[in-house]
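A.B. asks: one predicted model, sequence on top.
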Amino acid sequence: MNASILPDIAAQATCQPVSLGWVGMYGIALPLMFHAQRIRASADAGVSLDCGETRGIHMSRLYLALEAFEHQPLTPALIRQVLQGFLDSHEDISTCAYLNLHFELMIQRPALISALAGWKAYPVTLSVKLHQKVFHVELNVEVSYSSTCPCSAALARQLIQQQFVQDFADRPLKHEDLLTWLGSTGGVVATPHSQRSFANLDVRLNEECDTLPIEALIDRAEAALGTAVQTAVKREDEQAFALANGQNLMFCEDAARRLNLAMKTLPWLSAFKLRVTHAESLHAHDAVACSSWNW
């Protein structure tokens, strides 16, 4: 059958004259090229339907425009080109184009002391909008880390002090005995609790930013927190991690403030919001703190 005579019901049918802010598709499977990695991604693609008399958009045109990501490295320029394609293919009915890209960025991380290394997956979402030549890029990243509770550390130290008084009340202090006591479970009777924690970071890139500084954002966040979760480790790495946790006690409020100050130093962002979640090992609920700047 000749394709030119196939019925186009969307064009023929009448509809109520109501414009729609977003029409498109969610969950499109898509390969991306980023930093020499081929990444499996999921895309949400859409446009505004400003012409209320038009029943629907051409979703296949959006889908086909996404093919550009298969062959070129992911950059703000490429994303803008794709969104402009969305609008060009809906010239008479749409003024806004939208795209969300969801993927995991794999980064190899070295161990703290040993020569081992391993891969970590960081969930990433890019949310992009093009409206009347104004181009917005927002980047969301999740970073996992370890947090040790300052309160439980103080309570543990108090119990150790009490045990020390009890064990050495009637004994002379000898270096050898004290060293043995410190290395025994009978001496260090309590330890502080720690938990895996998560920082969810949303940043808006400057218009002048011509790259996607995802790894730089992750590096800055992990440096500010000081106790990023590890990959492959030996005992010396685990000991170094225990030392980092012991010297880096923090409530969720502390973590949020550290990230706030660290992110304000990044020259390529114009706004951010963040949320830290400490998945409590003491309680059955989470401890959460949020912060924002220019958002």
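C.D. replies: Noted; the coordinates are in hand. Numbers count the residues shown, from 1 in each chain.
A.B. asks: switch to C-alpha atoms for all contacts and neighbour counts from now on
C.D. replies: Noted.
A.B. asks: let's verify the residue of the chain most remote from its centre: helix, strand, or coil?
C.D. replies: Going by C-alpha atoms, centre = their mean, the residue of the chain most distant from its centre is residue 170, 55.2 Å out. When classified by DSSP: H, G, I helix; E, B strand; the rest coil, residue 170 comes out as coil.
A.B. asks: now the helices for the stretch 51-200 of the chain?
C.D. replies: Here the stretch 51-200 of the chain has its helices, by DSSP state H, counting those that start in this stretch, at 59-65, 76-88, 150-168, 175-182.
A.B. asks: and here is the other one:
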Amino acid sequence: MNALTLPDIAAQTPAHEQALDWVGMQGIALPINLAGQRINARADVGVSLDDGSARGIHMSRLYLALHALEHSALSPATLQQLLGEFLDSHQDLSRQASISLRGEVLLSRPALVSPLAGWKSYPFEVRARQGLWGFHVELQVEVAYSSTCPCSAALARQLIQQRFLEDFAGQPLEHAQLLAWLGSPQGIVATPHSQRSTATLQVRLNQQADELPLIELIDRAEQALGTAVQTAVKRADEQAFALANGQNLMFCEDAARRLHSTLLLQPGLSAFSLRVVHAESLHAHDAVAASAWNWG
């Protein structure tokens, strides 16, 4: 008995010829090597279907080509080579290819004062595209931080002043008495409100970039903001964090301007976009600010 040839339905001509902008797969589980770590990532991959007379693309070829990322450090060069393989495997069908990789990088962060340390998670996404216009890579990362409202700080200080006038009106002041008052709930009657906040940074790398500056972006953002959320802490660290918040009062607009300024100093970028969200502890809604440079 002769073996039958397996049917290739994808090679059949569609009922209505129509080119498609993108065809592919999303949510593919894939281990990648980034920032010196082995990361469990999810990949979206695809190509354009420019030949409208073709029924579909060869998705298995894209899937198998992804295996190359398991063994090499992720970089613009490895991404460009992969997208080139996508297109080579779809000659006469596709002129554009893309990939998106999502995951979380874990970084050990020291406490502010004590010798403690702990792990922090930073969600990221790497997006690369190859087409007639050329090749480009974008990198996105989220950074969590604390933000203390300048307005609430000023209002709290005013309440403390009012209580001071009420408690010491017309009285001679002694150093010990004043020191005790400052350390009591009776004296510090109000505190400013703060909130956990998130900065989302998106950067486009220039053509000369030879690496993905994920760690550099995180470090720059946390240094610019001054109040990155902490991991393991002792009381001395918590006190240092309170001091950092008091010295870095900021509205969402202030945070966005700080990040914009620091991203302008990051080498290897051709464009960037950023968005900060302050999850308000006063309101039931969030405060948001965004900024961009050469983004579009």
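C.D. replies: Cool, the structure landed. A quick note: this is a predicted structure, and the numbers were derived from the prediction, not measured.
A.B. asks: any chance of the helices of the stretch 51-200 of the first structure in CSV, plus distance to residue 124 of the first structure and mean neighbour count?
C.D. replies: Supplementary listing: the helices of the stretch 51-200 of the first structure in CSV, determined by distance: least, C-alpha to C-alpha, whole Å; neighbours: other C-alpha atoms under 10 Å:
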stretch, distance to residue 124 of the first structure, mean neighbour count
helix 59-65, 21, 16
helix 76-88, 15, 20
helix 150-168, 31, 15
helix 175-182, 44, 12
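A.B. asks: nearest to residue 210 of the first structure, out of the ones you listed?
C.D. replies: Closest approach to residue 210 of the first structure among the helices of the stretch 51-200 of the first structure is made by helix 76-88 (5.9 Å; C-alpha to C-alpha).
A.B. asks: mean deviation, the closest one versus the second structure?
C.D. replies: Between helix 76-88 of the first structure and the aligned residues of the second structure, the post-superposition mean distance stands at 0.8 Å (mean C-alpha distance after the TM-score superposition for the first structure).
A.B. asks: mean shift between stretch 194-201 of the first structure and the second structure?
C.D. replies: Stretch 194-201 of the first structure differs from its equivalent in the second structure by a mean of 0.4 Å after superposition (mean C-alpha distance after the TM-score superposition for the first structure).
A.B. asks: what residues of that stretch count as buried?
C.D. replies: 194, 196-201 (16 or more other C-alpha atoms under 10 Å).
A.B. asks: list the contacts of it.
C.D. replies: When contacts are defined by C-alpha atoms under 8 Å, 6 or more residues apart in numbering, stretch 194-201 of the first structure is touched by residues 139-149, 229, 272-281.
A.B. asks: filter those down to just the buried residues.
C.D. replies: Buried subset of those (neighbour count, 16+ other C-alpha under 10 Å): 139-149, 272-280.
A.B. asks: these two touch, right, residue 249 of the first structure and residue 146?
C.D. replies: No. Assessed by C-alpha atoms under 8 Å, residue 249 of the first structure is found out of contact with residue 146, at 9.8 Å.
A.B. asks: number of residues surrounding residue 56 of the second structure?
C.D. replies: 20 (other C-alpha atoms under 10 Å).
A.B. asks: so it sits right up against residue 49, yeah?
C.D. replies: Yes. Contact criterion C-alpha under 8 Å: residue 56 of the second structure and residue 49 qualify, at 7.3 Å.
A.B. asks: about what we covered before: of the buried ones among the contacts of stretch 194-201 of the first structure, which belong to strands?
C.D. replies: Secondary structure defined by DSSP state E assigns 139-148, 272-278 of these to strands.
A.B. asks: residue contacts, the nearest residue to residue 280 of the second structure once chain neighbours are set aside?
C.D. replies: Spatial nearest neighbour of residue 280 of the second structure, chain neighbours left out: residue 286 (5.2 Å); criterion: C-alpha to C-alpha, 6 or more residues apart in numbering. Neighbouring residues of residue 286 of the second structure by C-alpha under 8 Å, 6+ apart: 277-280.
A.B. asks: nearest to residue 76 of the second structure among those?
C.D. replies: Using C-alpha to C-alpha, these come closest to residue 76 of the second structure at residue 277, 29.4 Å.
A.B. asks: touching, that closest one and residue 285? I think so.
C.D. replies: No. Checked against C-alpha under 8 Å, the pair residue 277 of the second structure and residue 285 is beyond contact range at 10.2 Å.
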